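# coordinates only, sequence not included:
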């Protein structure tokens, strides 16, 4: 049952794991919940598309769409190399077995972070929350919009659906994915670190990380006239996931069993290679991001405000240029700097 937090008047209620009944079928219940969330609105195969990367989360959304709406179109940012070949095989199998519709792909390497023709490198208005692959997502969404898509379904929320509670991680030994405090923070930024947890907003129905992911996807999609929908990021589905025993959540076992029961191959259920954009980000930052950051450093807004340490950044840039490694660690300061530089200056704001 949902357990109130110490400040139950302010925080949203969340569920704790339960003991399953002998005849419980979590896979079918999960599938039915997704179908219910999707069928709550009028949809057609002509105006729907699902972002199908081939990962667990997007695959769950795609299968539920196929069962509810029909052969909707699919789309994805695709990887290169051997990982990209695996992604292609897995996506091809999912599309064929689920009888999904036409597929549209954009090679992410061709539109990597801070690509010279992209909005951030060109100084167009951007936000630091636009996402690491804003250039590639803009390209994908632009093509989908031109093809007549209206609704774009995503797999956002899947990670949180299978989230491990702190006490569960203590038992399993599974590490937290923590990002260390970077050395290039300036004095004003470091002064705020002891207060980073002060006056936090009350706990929401959805996890904060889900809300942030939705904000990133939603803003980019809506700029292109697309309305994003994420069945995994809905209160009822999240509460169901939270109530499952750890064995069903750990390693996304619930989702893997869903694919296994549907007859998918071992490569789809448990891919041997990890599919992510880390290598793409590293290569793009080395090729495009590092020169741009080096160019902007002498007049950096963030360093002038004491939020970044210019000497440390110069040292990090030199190390990355020499070793060819660690370029992706410079993404965050560059994204924030690009966003600030894209803001209109007071002189450029038209008079009321």
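That came in fine, so what should we check first? This one's a predicted model, so the numbers in the text were calculated from it and none came from an experiment.
# C-alpha only now, for contacts and for neighbours.
Fine.
# Could I get the contacting residues of residue 306?
Going by Cα atoms under 8 Å, 6 or more residues apart in numbering, residue 306 touches 186, 187, 188, 189.
# Export the residues you listed as a markdown table, with columns for distance to residue 277, neighbour count and secondary structure.
Compiled in a markdown table, the contacts of residue 306 are given as follows (distance: Cα to Cα, whole Å; neighbours: other Cα atoms under 10 Å; DSSP: H, G, I helix; E, B strand; the rest coil):
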| residue | distance to residue 277 | neighbour count | secondary structure |
| --- | --- | --- | --- |
| 186 | 28 | 21 | coil |
| 187 | 32 | 14 | helix |
| 188 | 32 | 14 | helix |
| 189 | 28 | 15 | helix |
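# okay, pairing it with this:
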């Protein structure tokens, strides 16, 4: 939500809003300039804070500067900490040149930080912080290569942290400390209710999540895959105003006909103006060579080429807000006590499926690092960690196009409601499916509905470009770092090219992305 280059000694100067940034000495804090956001700078004797936050209403000045007494300063400060939408906040004490950075709950556009003895760099674009020499974190890289989802302050680049939800980073000359918030309470299931009462409550909770921010139909685009999550967001928007623009990536293979049918029905029934991108025309790049001037983020959208074409189209239509279905996968979890065994969890199933391929790929040292229980992950928060991690993969690329990502299904109040549902309402997303049948007709998402997936894209693509990859992998940066075994890499590539099986493909794709990142950092 902001970028900054701060010399800690400059904190002794009085800050001012100069029309584009909060300036003090030679230092600057630049908000992400966007109609969905507002900036507030509040000053009093010896201290100040600046916050960049999502707007609750449309319009108003993009930035305000207030000079207040100590009592009003405290009041404004508490108000900003309790802001119901997303925010990033910088607070400073001029005595001692001390600074604290805080984040809100939603994680819509997370801020990354790199601190040295006398300087702090901040950016919502992690690539900005890798212009200095950057080293790969061996433990994080090992977990990522093993396909472990990690949402934490600690990132794949040594010395760079991400401000996770509700976390804070305190910095003063020669010292920096990171603080996670307390975990949220364990979910308690709600009391039994009538079937229709659950449906009405879900519709009301969804409407509140959608209506929390001003919706301007002419400037808003909706990602519409044809799946339940994006369809739910579309119906939620239709309940408050008529959405206009939808955009989607069309898949190939056996999932294409049902995807076309569902998307067509949703577009027709909600009266949307629809734009599409063919995944076959915007295939993911497998070229491992660094692109001059391009800095990869720490979390990558694997289908960036197709997504970028979609987002570029949204911007060309005059849109500045992008509504997504991110968070839908996490709304209806199964709890351990509801499963036959811990081995039935999705995480355990995934671990078993990929274990053999991961063991072939990693060196013994990296395998041990990946198998170790880590203690650096962020605590459980109001928004599920996997939803926050998914947002982090895409947010910076969306923002570079002048779009603000809005993820209603990641709303903490909606998540809390859904997590408390009894099993029969959560299992198989039963409640969401009934909501969509009510809004769109029972034929749109019938019983036995099969979710569309991108899983078929990479196997055929890798098989077709195996020769190029073999040539480029004659030198392997991750092998030089001791993370992967060269023979294991080639064996995995050969296995994917021959079988096009999904499990080894997932492991190989993760490796290819990290290999490209390691080459970029040199």
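Nice, thanks for sending it over. All figures in this text were calculated on a predicted structure; none of them were measured in a lab.
# sorry, back to before: ok, of the contacts of residue 306 of the first structure, which one's closest to residue 248 of the first structure?
residue 189 (40.2 Å; Cα to Cα).
# Could you look up the SS state of residue 85 of the first structure?
helix (DSSP: H, G, I helix; E, B strand; the rest coil).
# counterpart of it in the second structure?
Under the alignment (TM-score structural alignment), residue 85 of the first structure pairs with residue 257 of the second structure.
# any idea how far residue 64 of the second structure is from its match?
Using Cα to Cα, to the nearest Å, residue 257 of the second structure is found at 52 Å from residue 64 of the second structure.
# Residue 27 of the second structure contacts residue 5, doesn't it?
Yes - with contacts counted by Cα atoms under 8 Å, residue 27 of the second structure reaches residue 5, the gap being 5.8 Å.
# which of these two has more neighbours?
Neighbour comparison, residue 27 of the second structure and residue 5: the larger count goes to residue 27, with 21 against 16 (by other Cα atoms under 10 Å).
# and the more buried one, what pairs with it in the first structure?
So, by TM-score structural alignment, residue 27 of the second structure is left unmatched.
# check contacts around residue 27 of the second structure.
Contacts of residue 27 of the second structure (Cα under 8 Å, 6+ apart): 4, 5, 6, 7, 10.
# Kindly reformat the residues you listed as a markdown table containing secondary structure and distance to residue 204 of the second structure.
Output for the contacts of residue 27 of the second structure, formatted as a markdown table (DSSP: H, G, I helix; E, B strand; the rest coil; distance: Cα to Cα, whole Å):
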| residue | secondary structure | distance to residue 204 of the second structure |
| --- | --- | --- |
| 4 | strand | 39 |
| 5 | strand | 43 |
| 6 | strand | 44 |
| 7 | strand | 48 |
| 10 | helix | 48 |
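# residues contacting the alignment partner in the second structure of residue 188 of the first structure?
By TM-score structural alignment, residue 188 of the first structure lines up with residue 365 in the second structure. Taking Cα under 8 Å, 6+ apart, we find residue 365 of the second structure in contact with 482, 483.
# just checking, residue 42 of the second structure is part of a strand?
Yes - under three-state DSSP, residue 42 of the second structure falls within a strand.
# so what corresponds to it in the first structure?
Using TM-score structural alignment, residue 42 of the second structure sits opposite a gap in the first structure.
# Show me where the stretch 51-200 of the second structure has its helices.
70-81, 138-145, 195-211 (DSSP state H, counting those that start in this stretch).
# quick one, strands of the first structure?
Along the first structure, counting by DSSP state E, strands occupy 2-3, 14-15, 48-51, 73-78, 103-107, 151-153, 227-229.
# Dump the ones you listed to JSON lines, plus distance to residue 261 of the first structure and mean neighbour count.
JSON lines is the format used below for these (distance: least, Cα to Cα, whole Å; neighbours: other Cα atoms under 10 Å):
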{"stretch": "strand 2-3", "distance to residue 261 of the first structure": "30", "mean neighbour count": "12"}
{"stretch": "strand 14-15", "distance to residue 261 of the first structure": "27", "mean neighbour count": "18"}
{"stretch": "strand 48-51", "distance to residue 261 of the first structure": "22", "mean neighbour count": "26"}
{"stretch": "strand 73-78", "distance to residue 261 of the first structure": "22", "mean neighbour count": "23"}
{"stretch": "strand 103-107", "distance to residue 261 of the first structure": "24", "mean neighbour count": "17"}
{"stretch": "strand 151-153", "distance to residue 261 of the first structure": "23", "mean neighbour count": "24"}
{"stretch": "strand 227-229", "distance to residue 261 of the first structure": "25", "mean neighbour count": "19"}
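# Good, wrapping up.
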